[in-house]
Structure formats: structure tokens, C-alpha cells
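Chemist: Next one to model:
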Amino acid sequence: MADYYPLLARALEAMPDRSPALRKAVYERARSALIGQLRSLDPPLSDADIDLEARALETAIDRLETEHAPPPEPVREPEPLPEPAPPVPVETPLDLPEATPPEPEPERKPEPLPAAAAPEPAAPPFLPPAPPPDLGATPFMAPEPPAGPPIIPIQARKGRPSAASPAAPELVEAPAESAPPEPTGADLVADPSGGRQRPRIDVVSPRAGRSRLLRNAVVGAVLFTVIGLIAVAAFLLRDKPADLQPVAAEQQDAVPDGAESKYADRIGGEAVTPPAAPTRVAPTPASPNAAAPDVTVAQRAVLYEENTSATNAQPTTIPGRVQWRLETVNGERGQPLETAVRANVEFPDAGISLAMTLKRNLDATLPASHTIELVFTTDSANAARRTVQDIGLLQTKDEENTRGSPVSGLPVRVRDNLFLIGLSSLRNDIDRNTDMLLHRNWMELAVKFSSGSRAILNFEKGAAGTQVLEKAFAQWR
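Modeler: As a prediction, the model looks like this:
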């Protein structure tokens, strides 16, 4: 199971903004890229292996989210509850003897008022809230008008004659100089609280006929204006069609043959045969065998396997061969075909072979410029001893016996005999990896077998590998 934490951490470090939304987008693209890579491998993986790698990716995502999550807010201590108010003491009713009712006081007779004083009007009696008294038969004394603006006469509500004057004549508009009529009892509203009575005012709705007439007038004016403009335009353009016919004929003659054919096809007429155009030959994708004359020439390969039979024993050397060629592989998620470099390394005496595929990465969320897919195959006789469980980074060197320099990237174990290497997408690392892959003549890969022994695969680029890599990088640019 691979550790995806360094790969995702490097991708987040390269981002200027590490907001939760962008981090979530990177995680989603990483999930889709991983599942797509795993399902496109040949031979295909089982669902159990894919689920195992998906769980490893989720573990790395949870670890990154823990690191990038904001610190938890300090827990605020709850405010102390206010002290409850002391209970109101409830007096216990005491059994007291019944009090004797007080003797009624003798009624006091009002003192007589002097005869010279004018009698004051009695205050209106208190009216109970329900039911309201019938004010129709109650005599009403109009209060003195207060000093202020003149009182506006209020017309009695139509359809409800006053009970105090059943035979009232029809109302006639009085001149402005005449005194306003006094409101009758039917037009007054009693205040339930026993206050002063106020007159009832009718709300007069606005007249609808005037607005309808105004709207009809506006619509008629607009229609009349539009009709007049149409008539004027028709009068001014009555001679224009005859003048425009020659221009239309010239434009029709200027239509290219291709357009005439399209128009004839659309209206159902006979198609006009256009003049023969020079035939364009569609470019065919370059076949792997046409990359170079010596592409299929096998180059040297050597397997150095650790000898565990004796202490300090010399490693076992097994010769092999490698073939380089260009391949056209399917793009990711509906993308066009993509050029890839394929190296088949075989060691017949050891019963193990390696298929290495180098291709450009087109997934923007995956922080890798290129990906290297490594698929090992062992025969049945050597499956128990030489099943590859782990690998190191790919190294390049000038000579077979010199020390190599690793490329900038990250190896990922998918399962036994299946691994991926993602090359760094930083600009300096891209230039360094490209220079090493193009100008170093040997490649070296350290592996660890299931038996516990270790081995190193050395394979040569030669002229065939150099030409294939140069052509591939030229197309990728």
C-alpha cells in the first residue's frame, strides 16, 4: 500500500492559496486520477487492490486536513446564571370571624346653588362597554366649538336616515356663508369608555370613470402615432424595391460555388457540383516502427542480484536485453491519443521482465510532470523468489559501473509487481529530469524481492533509446 502523503503535501505547498475549497478540489482530482490510473493498468487490478489504495489515499487526506485545519476555538465558559429571586412570601389566609357590614351613612343633601349662577351642563353618564346605548333617541347637546380652524361640515351617510328626524328633507348644498348643519345622532359614534362622541366620516372612493377615460385617450394616441409612422415609411419606400433589384442580383452572382451548393441542398434542388479541390491527405500517426531504423535493436541489460547463500558473497550477475520504442496510448478521460516511451527489459535466465512506460501527465491536479509505470512479470518457476515488493527511484548514469543520480520524483507502490513513479512538476526539477533522461546513457532501478533479497536492474539507452526519448520530448513540448 502506497503512502500518498508526501505527494499531496507537495501539491498543497505549491499552491499559493490553501483554502478549504481548493484543498477539497485537489483531493477530488487526486481521487479521480488515482482511480483512473489504477483502472487503466495492464494487467487490470482487482477491486480489493483498488479499494486498498483508495483507503490509503483517504488516510493521507485526513492527515493533511488535520494539519491544515484551523486551531479549535477556545471553549467559552458558560456565563453564571443569575441568582434566583427570593420567593415571594405567601401569606397564609387566617380564619377570621365575619365582619359586620358598616352602617350606611345618612345621605347628604346637595347644597342649593345661588340663583344668579348659570347652571353648568351635567357630565355625560358612564356608558358600559356592552351593549352600546341607542344614541338615536338620546338628546345631544353640541359642545361649544373650540377656538381654531373652522369646522368642516360632514354629510350624513346615505341610506341610513337619522332616527331623530325621520322626515328630513333632501340634502341641498348650502352656500359657504351658511352655518354647517349639526350632526345627528345616527352620524355619531359613541365612545365605549364614556368620553366625548365623535362624528362618523364616510370614505369616498375615487372616481373610476376619469382614470378609464385618461387611459383610453393615451392608448388611442399611441396607436394613432404608430399607424402614422407606418404610413409615412410606406410612402417614402414605395420606389425602393425597384432600385434594390440590381444590387441583389450582383450579390447573388458574388456568392461562391460552395454557398450555392449549400443553398440548393437546403431547398431540395439539385446540388451544384463544385470544382474539384486538391485532395488533402490526413496525417497518419507515426507508427512505432517508423521512429528510427534501429528502434527495434536490443540494447544491453544486466541484473545484479544479492547472493544470500554466503556472507560477503559477490552478487549474481544475470545478462539481459532491452528494447526501446514509441507507442500511442489512450489519453485520460476522453483526451486524444498520447505519445509514450516504452522500454521492455527482459532477463530470460532469471525468469523476470520489466515493462516501463514513460508518458506526459495531463492531469492538472496531480503534481507530476511525467509518470513512469513499472510492471514486472515473473514466470511460474521464479514467482516465489522474484516477486517485486518494493522499488527505489529511477537513477541515470553515464557508464554501467558508475554511481547513478536519482530523478526528482516519488515512487508509489500499487501492489506486488506494479508501481508508479511521479516526476516532480517544479520548473527546476523538470529541467533536471529532462536533462538526465536525454543525456545519460544508462538507467538503474533498485528492487526488493519477496524472498528478502535485493537486486539492481541496469539497462542501456543506446542509440535507439536516445532517439526515442528525443522524439517523445519534442512532441511533448
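
Chemist: Please count neighbours and contacts with C-alpha atoms only from this point.
Modeler: Noted.

Chemist: Helices of the chain, residue ranges please.
Modeler: 5-13, 20-39, 47-68, 208-236, 240-253, 257-267, 427-439, 462-476 (DSSP state H).

Chemist: Contacts for the shortest one next, please.
Modeler: Contacts of helix 5-13 with the rest of the structure, by Cα atoms under 8 Å, 6 or more residues apart in numbering, involve R18, R23, L57, A60, I61, R63, L64, T365, L366, P367, L410.

Chemist: Now do the buried residues in that helix.
Modeler: The neighbour-count check on helix 5-13 (16 or more other Cα atoms under 10 Å) flags Y5, L7, L8, A11, L12 as buried.

Chemist: Of the contacts of helix 5-13, just say which sits nearest to P315.
Modeler: Among these, L410 lies closest to P315 (Cα to Cα), at 27.4 Å.

Chemist: my read: that closest one touches F419, true?
Modeler: No - at 10.6 Å, L410 does not count as touching F419 under the criterion of Cα atoms under 8 Å.

Chemist: Would you point to the one among the helices of the chain that's packed deepest?
Modeler: Comparing those by mean neighbour count (mean count of other Cα atoms under 10 Å), helix 462-476 ranks first with a mean of 18.

Chemist: So which elements touch that helix?
Modeler: strand 316-329, strand 338-347, helix 427-439 (3 or more Cα pairs under 8 Å, 6 or more residues apart in numbering; DSSP states H and E).

Chemist: Ok, which of these comes nearest R360?
Modeler: Across these, R360 has its closest neighbour in strand 338-347 (7.5 Å, Cα to Cα).

Chemist: what's the angle from the closest one to helix 462-476?
Modeler: Going by axes from the mean of the first three to the mean of the last three Cα atoms, to 10 degrees, strand 338-347 is angled at 160 degrees with respect to helix 462-476.

Chemist: Name the residues of strand 338-347 that are buried.
Modeler: Neighbour-count burial for strand 338-347, with 16+ other Cα under 10 Å as criterion, is recorded at E338, T339, A340, V341, R342, A343, N344, V345, E346, F347.

Chemist: Also this sequence, please, to line up against the first:
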Amino acid sequence: MADFHPILARAIAGLTDKSPEARRAVYDRARAALLSQLRSLDPPLSEADITRERLSLDEAVSRIEAEIALAEAIEPSFPPLPADERRDPAPLPEPERAPPEPRPSPAPAPAAEQIFDERPAIREEAVPTRPRVAPPRARGVNPGHVRTAVVGAGVALAVAVIAGAAYYVNKINPPPEPTVRPRAEASGQPPAEQSGKISERAGAEATASSQGAPQRGPAVPGAASDVAVAQRAVLYIEVPDAPQQPRTVPGRVFWRLDSDTVGQGQPVETIVRATVEIPDAGLALDFTIRRNTDQAFPASHIIGMRFTTTGEAASDTVREVGVPQFKTDEGERGAPLSAISSALGENLFVAALSNVQVEADRNLDLLQTRPWIDLPIRFASGRRGIITFEKGVSGSQTIADALARWRG
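Modeler: This next block holds a predicted model:
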């Protein structure tokens, strides 16, 4: 189920009229649009799934109303003053001031002391004043623009997250092939061991793999990524006894172009597919990027994330996934995409990228120019982790080819 709370909260915050009637109108529109979108999906959802999403939306509405009621209760309210009390009171007579007591004149200091006393005075004048921190500059993207887009869509974003979620459950959930492919064993060069601190890039790119590896789905003509090249990937898992020294598990990632259809009678769409494999942790990730072709779905692109936990090393499932972050170097903190991440089920997640023009342009810039990707995750056991993987030459070329096809 998706979390409607942040989406509805932003929609309510952007309202000029925040009266109960205006809020109720937003909630009613969200419920009606949600039911309409969910019932129009093909293949259709079960009534149990639809009811579960309706309850999730109602829970978010109740939470927002409780927060508003709490804020109103905390804010002090004072009754208006009577008319006679609002008038300016008569001025009170000024109290008589006692004559100031004469201050005793200080005894003259010796000449030597006067000479040395002047130096601290000069030093005090020479000490620069404490610098004041300038107020933060206005951001390039005004938060009001985002709120305007959300409110103008009439909580369409809230509906879109669930509508898209229900669609991608059917698109992402069926595993297309085994997690570990034979070509990975033949081509992947294991990276060097690393310490807990992410500071160095170890090893070079692995050698090219076999040319005859099977492809999933219809082949994309002219794709430059038919030759699978293993790029580096690392899983960092939180250690409860040593939070500052996470456990590192090396892995690999394969990038390539793929294709898929959004429905019966629809044209074939080019998608980016990255398969991250962490064999020693029993974890694999199918990471896909596709453009959004549904005009009713307020998102520029869709990122699908399907995890697979297999083998003896698999510990627990993935419960939460953050928004993907793109960065220039492996050891730095990444810049998150402007997107909303939502859980569709066990080990299944989707991120809807913003279609606000300024944010969409920024997202595309991050996709094209940043060579490393961070994906924050939380396991069902509560442990946190980060999957870090690089685009490399194959990933950069794959994304560039996909963007060129989407523009054309």
C-alpha cells in the first residue's frame, strides 16, 4: 500500500482556504478518483485490494485531521476585548525622578598605567565584529510552485501513486528469469574487499561477457548494450553493535536496454534495466526506468524496484525503499530525485518522478551526469542498508540511448 499522508498533507497545505469544507472536498475528490482509477485497471484488481487501498486513504485523512485538530488546540485563542477595554487608557502621570547621585571621580592612574591602558582600548576597537550569517538565498525552485501543481491537479498525484502502483504490481512482480545468470559467472570480475568507510573505488570494470546471453522480452533493435558488462555494486548493511562500521558485501550490476508494452494494443516502449546481484547476501534487485505515457498519471518517468531474496545467505525481505540518489563519486552523499517512492508489496516498490518541468529537468540531469546511484533500504528486521551501484560505460550508454529514443 502507498502512503497517502505526505501527498494529501501537501495538497491541504497548498489550499488558500483550509476550512473543513474545503478539506472535505479534497478528500472526496481523492476517494472518487482513486476508485475510478483502480476499477479501470486491466487486469482488474480484486475487491479486497481495492478495499485495502481505500482504508489506507481513509487512514491518511484521519491522521491529517488529527494533526490539524492538535495544532488548533495548541494555538492559544483569546476572546475579543469589550469595547470599553479596547479604548486607549488614560495616560498615567509620570513618576517623579530622584536626582541622580553624583559619581565619584576616579583617582588618576599613574602615567605608566595610562600608557598600557590605551593598548587594550585600541585592541578592542581593532577586534572585528562577529560575522552574521546571511539569510539563506531563495531556492531556485519555489516550494509554492510544487504545492500549486499538486493542488491544481486536485490530488491527482495521490491517485496516481496507487493507480500506477496497481499497474506495476502486474508489470514488475513476475520474475522474468533466475536471479543469477550464467553470463554473470563468466564475466563478472569480483571487486576488491573494502573497509566500512566508503572512500575508494576499487578495481576496474569487469571484462565483457558472452555475446550469446539470452535477453528478456523483445530485443531492442540497434541497442548498444547487447554486450553485458558487469559494473561494481556494493551492499552496505547496518551492524547493530557498530553502527559506524557497516558490513560491506560486494556485488555487480548489469545494464541493458529492454522493451515492454503498457497494455494490449499499445506500442512497445523502450525501458532501461539494471540487474544488481549481491550473491553473498542472497539479494538481487531488478531496477527499471521507463517513461510515463499515461497522461492521467502525473509523472514524467517511473522507476520500478523488485527485490529477490534467495539462497542460504538471504536473511529477510525488504520493507522500505527510499528515493534513488545520484552522486558523482562513490564516497559522497547522493542527491535524491524529485520523486515519491511507494511500496506495492513484499520486495516490490515504485518511484514516480515529478512532472513539474523544473524538477523533471533536474531529474534528467541527474540521470545523465551522475555515475553512481544510492538506494536506501530497510529490511523487515529493522536493519538499514544502502545499495550502491555504478553506471559505468555500459550504464551511461544505456541511459543515453533510452533518452534519445524517448525524445524521438
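
Chemist: still on that earlier bit, ok, the buried residues of helix 5-13 of the first structure vs G465 of the first structure, which is closest?
Modeler: Closest approach to G465 of the first structure among those (Cα to Cα): L7, at 28.9 Å.

Chemist: what separates the closest one from R413 of the first structure, distance-wise?
Modeler: 13 Å (Cα to Cα, to the nearest Å).

Chemist: do the same with A310 of the first structure
Modeler: Applying Cα to Cα to A310 of the first structure and R413 of the first structure gives a distance of 30 Å.

Chemist: if you count what's nearby, which of those two comes out ahead?
Modeler: Neighbours were tallied for A310 of the first structure and for R413 using other Cα atoms under 10 Å; the higher tally belongs to R413 (19 against 7).

Chemist: Tell me the counterpart of that one in the second structure.
Modeler: Aligned by TM-score structural alignment, R413 of the first structure pairs with A343 of the second structure.

Chemist: Just to check, its match is in contact with F4?
Modeler: No - assessed by Cα under 8 Å, A343 of the second structure is found out of contact with F4, at 11.3 Å.

Chemist: could the helices of the first structure go into JSON lines alongside distance to V189 of the first structure?
Modeler: Rendered in JSON lines, the data for the helices of the first structure read as follows (distance: least, Cα to Cα, whole Å):
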{"stretch": "helix 5-13", "distance to V189 of the first structure": "80"}
{"stretch": "helix 20-39", "distance to V189 of the first structure": "69"}
{"stretch": "helix 47-68", "distance to V189 of the first structure": "75"}
{"stretch": "helix 208-236", "distance to V189 of the first structure": "30"}
{"stretch": "helix 240-253", "distance to V189 of the first structure": "78"}
{"stretch": "helix 257-267", "distance to V189 of the first structure": "83"}
{"stretch": "helix 427-439", "distance to V189 of the first structure": "92"}
{"stretch": "helix 462-476", "distance to V189 of the first structure": "96"}
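
Chemist: out of the ones you listed, nearest to R321 of the first structure?
Modeler: Counting by Cα to Cα, R321 of the first structure lies closest to helix 462-476 out of those; the figure is 11.5 Å.

Chemist: mean per-residue distance, that closest one to the second structure?
Modeler: Compared with the second structure after fitting, helix 462-476 of the first structure deviates on average by 1.4 Å (mean Cα distance after the TM-score superposition for the first structure).

Chemist: Could you give the residue range in the second structure aligned to that helix?
Modeler: Counting by TM-score structural alignment, helix 462-476 of the first structure lines up with residues 392-406 of the second structure.

Chemist: gap between that stretch and the chain center?
Modeler: Remark: stretch 392-406 of the second structure is offset 22 Å from the chain centroid, using Cα atoms, centre = their mean, to the nearest Å.

Chemist: Residues in contact with it: which ones?
Modeler: If you take Cα under 8 Å, 6+ apart as the criterion, stretch 392-406 of the second structure is touched by 205, 223-225, 228-229, 231, 254-257, 270-272, 291, 367-368, 371.

Chemist: Same question for stretch 45-56 of the second structure.
Modeler: Taking Cα under 8 Å, 6+ apart as the rule, stretch 45-56 of the second structure contacts M1, A2, D3, F4, R31, L34, L35, L38, R39, I162, A166.

Chemist: repeat that with 7 Å
Modeler: Residues from elsewhere that reach stretch 45-56 of the second structure (Cα atoms under 7 Å, 6 or more residues apart in numbering): M1, L38, R39.

Chemist: okay, now the closest residue to the second one other than its chain neighbours: neighbour count?
Modeler: So the one you mean is L38 of the second structure. Excluding the flanking residues, the one nearest L38 of the second structure by Cα to Cα, 6 or more residues apart in numbering is A163, at 5.9 Å. Residues near A163 of the second structure, counting by other Cα under 10 Å, number 22.

Chemist: Stretch 48-64 of the second structure vs the first structure, mean deviation?
Modeler: By mean Cα distance after the TM-score superposition for the first structure, the fitted stretch 48-64 of the second structure averages 5.0 Å away from its aligned residues in the first structure.

Chemist: quick one: A313 of the first structure and D62 of the first structure, what's the gap?
Modeler: In this view, A313 of the first structure and D62 of the first structure are 46 Å apart by Cα to Cα.

Chemist: wait, A242 of the first structure
Modeler: The spacing between A242 of the first structure and D62 of the first structure, counted by Cα to Cα, is 80 Å.

Chemist: got it, and A259 of the first structure?
Modeler: A259 of the first structure is 61 Å from D62 of the first structure, where distance means Cα to Cα.
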